[in-house]
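*Asks:* Build me a model from this:
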Amino acid sequence: MRIHLLVADDDPHIRELLRFILEKEGYVPHEAEDGEQAMRILENEQVHLAVIDVMMPGKTGLELCEEIRRHHDIPVILLTAKGEIDDKEKGFLSGTDDYMVKPFEPKELLFRIRALLRRYQLVSSETIKLGRTMIDRRSYEIHIDGDTLVLPLKEFELLSHLASNPGRIFTRDQLLQAIWGADYEGDSRTIDVHIKRLRERFHDRPEDFVITTVRGLGYKLEVTEP
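*Replies:* Below you'll find the predicted structure:
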C-alpha cells in the first residue's frame, strides 16, 4: 500500500521541495496552498499523515490541526518559521504530533514522518502493543507476558487514549473531556490522580512505555523504541 501525505503550505517553493523528496521516497503527496483546500483533500482522499505550515492565509495551520483532530485520526507535523517556546506550546496544544522549524533538513523530516507512521501503525487496530504490554480495547484487558490485568474503567480509558496517540501531548482539560466528557464537573486534579495510579501500576514496565509530564502543558505517553 502506498502512503498518501497531505502537504499544506502557501509557499509554492516549499511545496515543490516536499513533493520532490516525498515522491523520491515513494510517498504520494497531495498539495494544498491553504487550510480550506487541505480540508477538501482530507474529505476526498485517504491521507495517512499531514505536514502543515503554521502561517497560512485564511485558516491557519493551528486551526487546521485542531480541525483534523476533531474529524481525522492521522498524525500531524507542523512546519513554522517560529521557534520560540510559546509558539511550540501553541502547536502542541492544537494537537500536533511533531513540530519542525524552518529551514529544516529534508532528511530529518523524513525520519520524523517514518517514526510517526510507525507509531500510528502500532495503534491502528483494536489492540495496542507497547513492547510486551498489550492493550485490548475490545475486552478492556491488559496482557503482559501471559498475565491479564483488569484496570478500573477510567484508568483503562485514560491509558488507552494516551497509548492511541503516542508522543502527543494532552492537556488535563483535553483528557478530562475525552474520558469523562464535557459535562464532568470535577477538576483537572482527577487526571493527576489517575496518572499517578497508572504510573504505580506500570512502574516496572519502563522498557515498554512511560507516561511523561510535560511541564506547563500536560502529559504524553512515550513508547520505548526497540
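*Asks:* only C-alpha atoms for contact and neighbour calcs from this point on.
*Replies:* Will do.
*Asks:* Against Cys65, how distant is the closest residue in space to Asp136 that isn't next to it in sequence?
*Replies:* Spatial nearest neighbour of Asp136, chain neighbours left out: Thr127 (4.6 Å); criterion: CA to CA, 6 or more residues apart in numbering. Applying CA to CA, to the nearest Å, the value for Thr127 to Cys65 is 26 Å.
*Asks:* out of these two, which sits in the more crowded spot?
*Replies:* Taking other CA atoms under 10 Å, Thr127 and Cys65 do not tie; Cys65 has more neighbours (29 against 19).
*Asks:* ok, and the more buried one, which helix or strand is that part of?
*Replies:* Using DSSP states H and E, Cys65 sits within helix 61-71.
*Asks:* For the helix or strand following that helix, which outside residues touch it?
*Replies:* As assigned by DSSP H and E, the chain's next helix or strand after helix 61-71 is strand 76-80. By CA atoms under 8 Å, 6 or more residues apart in numbering, the list of residues contacting strand 76-80 from outside reads 49-55, 61, 65, 91, 96-102.
*Asks:* what angle sits between strand 76-80 and helix 61-71?
*Replies:* Compare the direction of strand 76-80 with that of helix 61-71 by axes from the mean of the first three to the mean of the last three CA atoms, to 10 degrees and you get 170 degrees.
*Asks:* another one to check against the first:
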Amino acid sequence: MPRILIVDDDRALCSLLKDYLEREGFAVDVAHDSDSGLAQLHNQATRPDLLILDVMMPGRDGLDTLRELRMKHRLPVIMLSAKGEPIDRVIGLELGADDYLTKPCLPRELLARVRAQLRRHTPVAAGTLQVGVLRLEPSERSAYVGEQELTLTGAEFQLLLALAQRAGELVDKATLTRMALGRELERFDRSIDVHVSRLRHKLAEASPQSPRIDSVRGAGYSLVAGAA
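*Replies:* Below is the predicted model of the structure:
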C-alpha cells in the first residue's frame, strides 16, 4: 500500500484529502507544519512514497521545506498552492517539485497526479540506454555520466529517459509532458521547460562531454550526444 504524506496547515483540507485518498487504497499521514513533515521523512516506519506539500504555511514555508528535503530525498513531491501565478509554479519546479497544483483543486485531479507520479517512480524492466557518456539504468531508475551518478528527481529521470529513448529526434512538449509527468500539456504550462533547465545544468555540471538538450522554440526538445 503506497504511503502518502500531506503537509498542509489547512486541517479541514487535510482531513478531506486523507479520507478521499484512503478510500482509494493509500495509507495517508498528515502533518500541519514543515518541521513535523520533515521529521516523518526521517522516520523509517512512516517514510512516505510521495509527498503533497503546501506552499503557504506559517513558519517555514513549503518552498524552504522543499529546498531542504531535496538535499537528501528523491521522493516525488506535488506542491499545492493558493498562489496560481506562473512564476510561483516555476519557482516550485526549479526547487525540485515534480508537479504543482493550484488550490482549490478537485480531489480526483490530485488523485490522478498522485497515481501518475507513483507509476513513474516504479522501476521498469528495461535494458541499459547509452547516449554518449550518459548511461541510464531504467530498472534501477538511475542515470550516470561516466561513473558519476546524477542526482535526479523522479520527473527529471523520466524526462531524461523519454529523451534518451528517442535520442537525436525532436520530441514535442505534449509527448514529454505525458511521458514525464503523466498528464496532458496545459495552456501556458512551463513545467517541462523548467525540468529541462534543471537537467541541462546537472548534465553540464557532471561533464563537458555530457549530451546536450537542444530546443526548437515552440516545438520541443532533443537529446544529442556530446563531442567525444
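*Asks:* TM-score of the superposition?
*Replies:* The pair, once superposed, lands on a TM-score of 0.65 when counted by TM-score structural alignment, normalised by the length of the first structure; 172 aligned residues with a CA RMSD of 3.1 Å.
*Asks:* ok, back up a step: so the helix holding Cys65 of the first structure corresponds to what in the second structure?
*Replies:* Mapping helix 61-71 of the first structure onto the second structure (TM-score structural alignment) gives residues 62-72.
*Asks:* Give the buried residues for the matching stretch.
*Replies:* Judged by neighbour count (16 or more other CA atoms under 10 Å), stretch 62-72 of the second structure contains these buried residues: 62-63, 65-66, 70.
*Asks:* Pipe the residues you listed into TSV and attach distance to Leu203 of the second structure per row.
*Replies:* As requested, the buried residues of stretch 62-72 of the second structure are exported to TSV (distance: CA to CA, whole Å):
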residue	distance to Leu203 of the second structure
Gly62	27
Leu63	24
Thr65	25
Leu66	22
Arg70	18
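*Asks:* Please enumerate the helices of the first structure.
*Replies:* 12-24, 35-44, 61-71, 85-93, 106-122, 153-163, 172-179, 189-201 (DSSP state H).
*Asks:* any chance of those helices in CSV, plus distance to Ile77 of the first structure?
*Replies:* Below are the helices of the first structure laid out as CSV (distance: least, CA to CA, whole Å):
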stretch, distance to Ile77 of the first structure
helix 12-24, 13
helix 35-44, 14
helix 61-71, 9
helix 85-93, 9
helix 106-122, 8
helix 153-163, 18
helix 172-179, 19
helix 189-201, 26
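*Asks:* Which one of these lies nearest to Asp136 of the first structure?
*Replies:* Proximity to Asp136 of the first structure, assessed across these by CA to CA, is greatest for helix 153-163 (8.8 Å).
*Asks:* helices or strands up against the closest one?
*Replies:* Secondary-structure packing of helix 153-163 of the first structure (3 or more CA pairs under 8 Å, 6 or more residues apart in numbering; DSSP states H and E): helix 172-179, helix 189-201, strand 218-223.
*Asks:* For Arg112 of the first structure, find the nearest of those.
*Replies:* Closest approach to Arg112 of the first structure among these is made by strand 218-223 (14.6 Å; CA to CA).
*Asks:* what does that closest one rub up against?
*Replies:* Contacts of strand 218-223 of the first structure (CA under 8 Å, 6+ apart): 130-131, 162-163, 165-172, 208-214.
*Asks:* Equivalent analysis for stretch 195-204 of the second structure, please.
*Replies:* By CA under 8 Å, 6+ apart, the surrounding residues in contact with stretch 195-204 of the second structure are 93-94, 145, 150, 155-156, 159-160, 210-213.
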